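>>> Need a 3D model of the following:
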Amino acid sequence: MGGKLMILRQAIYHFFYHLRVFFNLTFKPLLGLIAVGMVTSILLLLSAKTQLAGTLIFVGCIATALWITLIHCYYSAILNWSDTRKEDASVIEFPNKPLK
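Got it, this is the predicted structure:
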């Protein structure tokens, strides 16, 4: 069981470490796209024929916004938890940038 957790932690570390720049560059544009999706879903909710689609889009936008906000806020903690290296010199700390 411990070996599988170690592999999972290493995979999480590599995923987040290599996509650090992607997350930093795309956070605000993704929030903008989510806002557009929420406006679209509200417009779809106004019609009786498209209420299901509007609801699904709205729920998807909310879930995506929560997910990327949590990743943005807890990025450093995720990297520290998933880092399996033992040397103190190899620990990487990224400052948590406040939402603007």
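
>>> C-alpha only now, for contacts and for neighbours.
OK.

>>> Verify the stated contact: Ala65 with Ile34.
Yes. The pair Ala65 / Ile34 is scored as a contact, 6.8 Å apart, by CA atoms under 8 Å.

>>> State which helix of this structure is the longest.
For the chain, the longest helix by residue count, based on DSSP state H, is helix 20-45.

>>> Skip ahead from it and say which helix or strand is next.
Downstream of helix 20-45, the next assigned helix or strand under DSSP states H and E is helix 51-73.

>>> now the following helix or strand past that following helix and helix 51-73, what's the angle there?
Using DSSP H and E, the helix or strand that directly follows helix 51-73 along the chain is helix 75-82. Going by axes from the mean of the first three to the mean of the last three CA atoms, to 10 degrees, helix 75-82 is angled at 70 degrees with respect to helix 51-73.

>>> One more, please, to line up against the first structure:
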Amino acid sequence: MAEASIHVQVCYALPDSNFLRALTVPAGTTIGQAVMQSGLLQAFPGIDLAINMVGIYGKRKPLDTVLHEHDRVEVYRPLQADPKEARRRRAGSKPAKA
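So this is what the prediction gives:
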């Protein structure tokens, strides 16, 4: 009997380029395994899966999460600024409402 396989995508976005690879992997493949098989780490050697967060369709997940048919694995870049601090700066620069 042939081993079941699933179709997934691995993606990574930069301001000036992106990486999107469709893969057919064995059922039971994890996020970490799919990222390794995709060639992403060879294309972008600066990615460190111990630092960069990963997720499926915008929801953070651990590397050992088992994938399902048509999942899109996303590798996230580190934040450049704390979102809360950026919001405080923007709010502080606006004049107070009367």
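
>>> Drop the TM-score for these two in here.
Between these two chains, after superposing, the TM-score reads 0.22 (TM-score structural alignment, normalised by the length of the second structure); 44 aligned residues with a CA RMSD of 4.7 Å.

>>> Helix 75-82 and the longest helix of the first structure, what's the angle between them?
Going by the same axes, to 10 degrees, helix 20-45 of the first structure makes 120 degrees with helix 75-82.

>>> the strands in the second structure, which residues?
Assigned by DSSP state E, the strands in the second structure fall at 5-13, 18-26, 54-56, 59-61, 72-75.

>>> how about those in TSV, adding distance to Gly92 of the second structure?
Formatted as TSV, the strands of the second structure follow (distance: least, CA to CA, whole Å):
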stretch	distance to Gly92 of the second structure
strand 5-13	31
strand 18-26	34
strand 54-56	33
strand 59-61	31
strand 72-75	33
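
>>> buried ones in the longest helix of the first structure?
23, 27, 31, 34-35, 37-38, 41-42, 44-45 (16 or more other CA atoms under 10 Å).

>>> how much space between the residue most central in space within the first structure and Leu56 of the first structure?
By CA atoms, centre = their mean, the first structure has its centre lying nearest to Ile68, at 2.8 Å. Distance of Ile68 of the first structure to Leu56 of the first structure, computed by CA to CA, to the nearest Å: 18 Å.

>>> Surely Thr24 of the second structure touches Gln37?
No. Counting by CA under 8 Å, Thr24 of the second structure stays clear of Gln37, with 9.9 Å between them.

>>> Remind me which helix or strand Gln10 of the first structure belongs to.
Assigning secondary structure by DSSP H and E places Gln10 of the first structure in helix 2-18.

>>> so how far is that helix off the chain centroid?
17 Å (CA atoms, centre = their mean, to the nearest Å).
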